[in-house]
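Asks: Quick check, what structure comes out for this input:
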Amino acid sequence: MSKEIIPAGQSISIAVLFISGSSLFMGASGESGNISWIALLLAILLAVPLMLVYSRLHVLFPGKDLYDMLIAVFGAVLGRMLSCLYIWYALHLGSLVLRNFGEFSKTVALTATPMIAPMLVIGLLCVWVVGAGMEVLGRSSKFLLLFSLMVIVFIELLSVPKYEYHHLKPLLDSGWGLVLRDTAGSFTFPFAEIVIFLGAFNVLPAKGSARRVLLSGTLIAGMIIIVVTLRNLLVLGPDILSSLYFPSYVAVSRINIGDFLTRIEGSSAIIFVTALFIKASLCLYVTCNGVSKVFKLKSYRSVVLQMGLIMVYLSGFIYKDIMEMQYFAYHIYKVYALPFQVVIPVMLWITAEILSRRKSSKSI
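Replies: Below you'll find the predicted structure:
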C-alpha cells in the first residue's frame, strides 16, 4: 500500500476544524462570564509552547507517528502500554464528540428522533471517509473549512446590529481566579486536544511541516473561537450565556434583519456538523492506526468499521443526560485529559532529546 501524504494546507484545515469542533456550539469554559475571552487568549498563549514540543517530536522522529515514537523511546512493552492509553483517549474523545452532536439533535434540531440515529449516521460517514484514506479527509477538510469561514463571516456581520457592548462591563470584577480556572479549561478543551494529531504525524511531509500545521491551526482556530465567543457574549449577555447548553445556536436565532432575514440558525448548525465530522474522523483514524501498530496489522483499514461502530456504541451510554455531559466537559475533563495532552508528551520529548544527544555524542 502506498504511503499517504497530506500537504500542509490540508493538514492545517484538519487542525483548524478539529480544534474548533465542539467549541463552536458548546462554547469554551465560561465561568468567568464577560471576560471569558481573556481566558481564551491566555489558553492560546499556553498552547503555543506545547505545539512547539509536539512539532519538535516530528523533527526528532521524521515519518513516524505517536505510536512509533512511544515504542521507539520506551521500548516494546511500556511503549505499547502507553499506546493503548492513547488508543482509548482517541476512541473516548471521538465518542464525546458524537455525543455532543447527539445531545444537540435531541435538544434542538430533531427532538422526536432517537439520539442514536444521528450519531450512527455521522459515525458511518466517518467510517467511510477514514476507510477511503487520510488523503480524502484532507481534501474534504480544505473545502469544508472554506465553506465554514464564509458562513461564520456572514453570520458575524448579520449579528452586529444585535450587539450590546455593555455586556463587556465591568471588566475583571470577579478577579483573576475564575479567569485562570477558565484558562485551564480552555487549554485542555479544545486547544491541547490536538495531541490526537500526533497519531497522524506519519501522513505529514517531512522537514518542519508539523510546526507550521500546529501553530497555524491553533492560531486560526483560536481566532475563530474568540470571535464566536465575543458574538455570543455581546448578543446574549453573560447571565444568559452561562445558562445555555448551546449558546451559539440561540445567539444566531436572534438575528432578524427587517423581518425578512430570520431563522438562519440552521446555517450555523451546518458548521457544527462539518467541524465535528472532521474531529470524529481524525479520532477514528488515530484509533485504528494505533490498533494496527500495537497488534502489528498490515493496514489500519481492516479495523475501521469495527472501531467506528464501537465509537458510536460508546457514545450512546457515556453520559446519562446533557447535564452530565456539560459537567464532565467543563469540570472533569481538564483533569482527565492533562496526562494525555501534557505529561506523557513532555516525558516523551525529554527522553527523546536525551537519547538523541547520546546518539550524536557517540557518533562523534
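Asks: going forward, measure contacts and count neighbours with C-alpha atoms only.
Replies: Noted.
Asks: quick one: the helices in the stretch 51-200 of the chain?
Replies: Here the stretch 51-200 of the chain has its helices, by DSSP state H, counting those that start in this stretch, at 66-74, 76-104, 116-132, 134-159, 177-188.
Asks: Give the other helices and strands that the third one contacts.
Replies: Read that as helix 116-132. Counting contacts by 3 or more C-alpha pairs under 8 Å, 6 or more residues apart in numbering; DSSP states H and E, helix 116-132 is packed against helix 76-104, helix 134-159, helix 265-294, helix 304-317.
Asks: Out of those, which is closest to residue 12?
Replies: Among these, helix 134-159 comes nearest to residue 12, with 8.4 Å by C-alpha to C-alpha.
Asks: So which bits of that closest one are buried?
Replies: For helix 134-159, the neighbour count (16 or more other C-alpha atoms under 10 Å) marks 134-135, 137-142, 144-145, 148, 152, 155, 159 as buried.
Asks: Go through these and name the one nearest residue 363.
Replies: Among these, and counting by C-alpha to C-alpha, the member closest to residue 363 is residue 134, at 37.1 Å.
Asks: Serialize the buried residues of helix 134-159 to a markdown table and add fields for distance to residue 224.
Replies: A markdown table is the format used below for the buried residues of helix 134-159 (distance: C-alpha to C-alpha, whole Å):
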| residue | distance to residue 224 |
| --- | --- |
| 134 | 24 |
| 135 | 25 |
| 137 | 21 |
| 138 | 20 |
| 139 | 21 |
| 140 | 19 |
| 141 | 16 |
| 142 | 16 |
| 144 | 15 |
| 145 | 11 |
| 148 | 10 |
| 152 | 8 |
| 155 | 12 |
| 159 | 15 |
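Asks: To compare with the earlier structure, here is another sequence to fold:
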Amino acid sequence: MRIDNEKISGRRFLFTATCFTQASSLLAAFLVTVVFQDAWLVALIGGFVCLPLIWLYRELMVMFPGKNLLHILDEVYGPVAGKVLGTAYLWFFFTLASLNITDLSSLTKVTILEKTPSLVLSLTCVLVAAVAVRRGAGLVTRYSALFTITAFAIMGLSFLLVFNQLDIKNLFPMFDQPPMKYVQGVHIISTIPFGELVAMLMLNANLKITPKETTRYLFLSFFLGAFSVLVILVRDVAALGNTIDMFAVPSLMVMRLFSLGVALGRLEVLFAVVLVMLLFFKVMVLYYVAVIAAAQLLKVKEYRHLVLSMGVLMVLYGMTLYPSNIEHTESGQRIIPFLWTPFELLLPLLTLVVAKVQRRRAGAVKEA
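Replies: Prediction:
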C-alpha cells in the first residue's frame, strides 16, 4: 500500500540526498576528539569505504522500483518478519529525527537565539516541518536545490575569507595516532553522516527515474555531500590546528578568525543560519520518513493524522536521550556507530542477498 503518491524527479532526489549529507557536516565534529588533525584524512578514507554501501542501496532501489524500504522488507521476509524489521527501522528513523531535532535546537540556542528555551525551539521546528510533512514528499524536498546551492556558496565564500588564516602544516603529521583510532574514526564517519543515506530508500516509492538515473543521481549526491564534509574538515583543521578539539562547533569558530570590518564582522551568524537551514531540511526528511513508516506499519491510509502527534513525541523523546552535549558526543563516538551499523549495512546487505536468492530460485522453478 502506497501512503503518499507524490512523485519526485531525479534532479530533486539528487539535491535531497546531497543536502541530507551536507547537514551532517556538523556531526563530523565527533571525529575531532578521536583523530584530531587527521579528521579530514579519516573523512576521505570513509568516503571511499562507503562506496560499496552506496552501491548496496542502489541495488535495492533498482531491484524494487516503486517500493520503499518497508515494502521491500515485507516482500523479502514476509508479512510477520517484515513487520518486525519494519518496526525496528521505524525506531531507527524516529530516533534519528529526535536526535537531529535536539541538535537543531541546541545549535540555534548557542548561535542565534540564546535566551529561547530549547523546548520552544524544538516545538517550533516540528510545527514548521509538520506543514511540509503533511503535504507530502513533494513539498518536503521542494527547496532541496536552493538549500544545497546556498550551502556550497557559503562554504566557498568562507573558504576564501579565511584563506589567509589557513596553515597547511596543521594537516600534518598524518597517521600518528594509534591504528584503532583510525578504525574508530572511519566507523563514525561511515555510519553517522554517510550511512544515514539509508533513509533515501524510504523515498524510492516516490521516484520517477530509470535504473541508470538512480545510479547516477545516488552516487553523484554521495560525492557532493562527502566532498562538502571533507572540505569543511580540511578548512577547520587547517585554520584551528591542534586547538580544534576545544570547540563544540569548530566551523563557527573559524568564521570568527578573520576581521574585515563591521559589515562582515558577524559572518558567523550567516554561517550559523545556513547550518540551521541544512539541519532543518534533514529533520524534515527524517520526520517524513518516520511518519510514512508508522503509517505503513499501522496500515493507516491517511498518514496526515499522525504528523503532529509523532512530532511532539519526537521532541519529548529527544529530551530524554542525553542529559548533556558531552554525553551526546561520547555516545556519538562510542555507541551510536555500533547501533546504526545493523540498520545501515547488515540488514540491507542481508535483504539484498536473500532477495537475489529468492529470485534465482523463482527463475529456476519457471525454467523447470
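Asks: Among the helices and strands packed on helix 116-132 of structure 1, single out whichever gets nearest to residue 345 of structure 1.
Replies: helix 76-104 (10.7 Å).
Asks: Within its local environment, how many residues does the residue lying closest to residue 165 of structure 2 once chain neighbours are set aside see?
Replies: Closest residue to residue 165 of structure 2 apart from its sequence neighbours, by C-alpha to C-alpha, 6 or more residues apart in numbering: residue 239 at 5.8 Å. Neighbour count of residue 239 of structure 2, defined by other C-alpha atoms under 10 Å: 28.
Asks: Which residues are in contact with residue 239 of structure 2?
Replies: 162, 165-167, 170, 254 (C-alpha atoms under 8 Å, 6 or more residues apart in numbering).
Asks: 7 Å instead, please
Replies: 165-167, 254 (C-alpha atoms under 7 Å, 6 or more residues apart in numbering).
Asks: which one of those sits closest to residue 341 of structure 2?
Replies: The closest of the contacts of residue 239 of structure 2, once distances to residue 341 of structure 2 are taken by C-alpha to C-alpha, is residue 254, at 32.0 Å.
Asks: Matching that closest one against structure 1, which residue comes up?
Replies: Residue 254 of structure 2 maps onto residue 251 in structure 1, with residues paired by TM-score structural alignment.
Asks: Please identify which helix or strand holds that match.
Replies: Secondary structure from DSSP states H and E places residue 251 of structure 1 in helix 247-253.
Asks: Distance from the helix or strand just after that helix to the middle of the chain?
Replies: Following helix 247-253 of structure 1 in sequence order, the next helix or strand is strand 256-257 (DSSP H and E). Relative to the mean C-alpha coordinate of its chain, strand 256-257 of structure 1 is positioned 32 Å out (C-alpha atoms, centre = their mean, to the nearest Å).
Asks: average offset between strand 256-257 of structure 1 and structure 2?
Replies: Following the fit onto structure 2, the mean deviation recorded for strand 256-257 of structure 1 is 2.0 Å by mean C-alpha distance after the TM-score superposition for structure 1.
Asks: can you list the residues that contact that strand?
Replies: Contacts of strand 256-257 of structure 1 (C-alpha under 7 Å, 6+ apart): residue 262.
Asks: that older thread, now, of the contacts of residue 239 of structure 2, which are buried?
Replies: For the contacts of residue 239 of structure 2, buried by 16+ other C-alpha under 10 Å: 165-166, 254.
Asks: Among those, which one lies nearest to residue 270 of structure 2?
Replies: residue 254 (12.8 Å).
Asks: who touches the closest one in this structure?
Replies: 236, 239.
Asks: Ok, residue 205 of structure 2 next?
Replies: Contacts of residue 205 of structure 2 by C-alpha under 7 Å, 6+ apart are 66-68.
Asks: Show me what it aligns to in structure 1.
Replies: Using TM-score structural alignment, residue 205 of structure 2 pairs with residue 202 in structure 1.
Asks: and the gap between that match and residue 313 of structure 1?
Replies: According to C-alpha to C-alpha, to the nearest Å, residue 202 of structure 1 and residue 313 of structure 1 sit 28 Å apart.
Asks: Could you do residue 147 of structure 1 as well?
Replies: 30 Å.
Asks: what does residue 45 of structure 1 give?
Replies: Residue 45 of structure 1 is 36 Å from residue 313 of structure 1, by C-alpha to C-alpha.
Asks: what does residue 222 of structure 1 give?
Replies: Taken as C-alpha to C-alpha, the span from residue 222 of structure 1 to residue 313 of structure 1 is 31 Å.
Asks: When the two are compared, which one has more neighbours?
Replies: Higher neighbour count among residue 222 of structure 1 and residue 313: residue 222, with 21 against 16, using other C-alpha under 10 Å.
Asks: Kindly state which residue of structure 2 is aligned to that one.
Replies: Checking TM-score structural alignment: residue 222 of structure 1 goes with residue 226.
Asks: how about its match, secondary structure?
Replies: At residue 226 of structure 2 the chain is in helix, as set by DSSP: H, G, I helix; E, B strand; the rest coil.
Asks: my read: it touches residue 47, true?
Replies: Yes - at 6.4 Å, residue 226 of structure 2 counts as touching residue 47 under the criterion of C-alpha atoms under 7 Å.
Asks: Run through the residues that contact residue 96 of structure 1.
Replies: residue 315.
Asks: Against residue 227 of structure 2, how distant is the counterpart of residue 79 of structure 1 in structure 2?
Replies: Residue 79 of structure 1 maps onto residue 82 in structure 2, with residues paired by TM-score structural alignment. Between residue 82 of structure 2 and residue 227 of structure 2 the computed distance is 35 Å (C-alpha to C-alpha).
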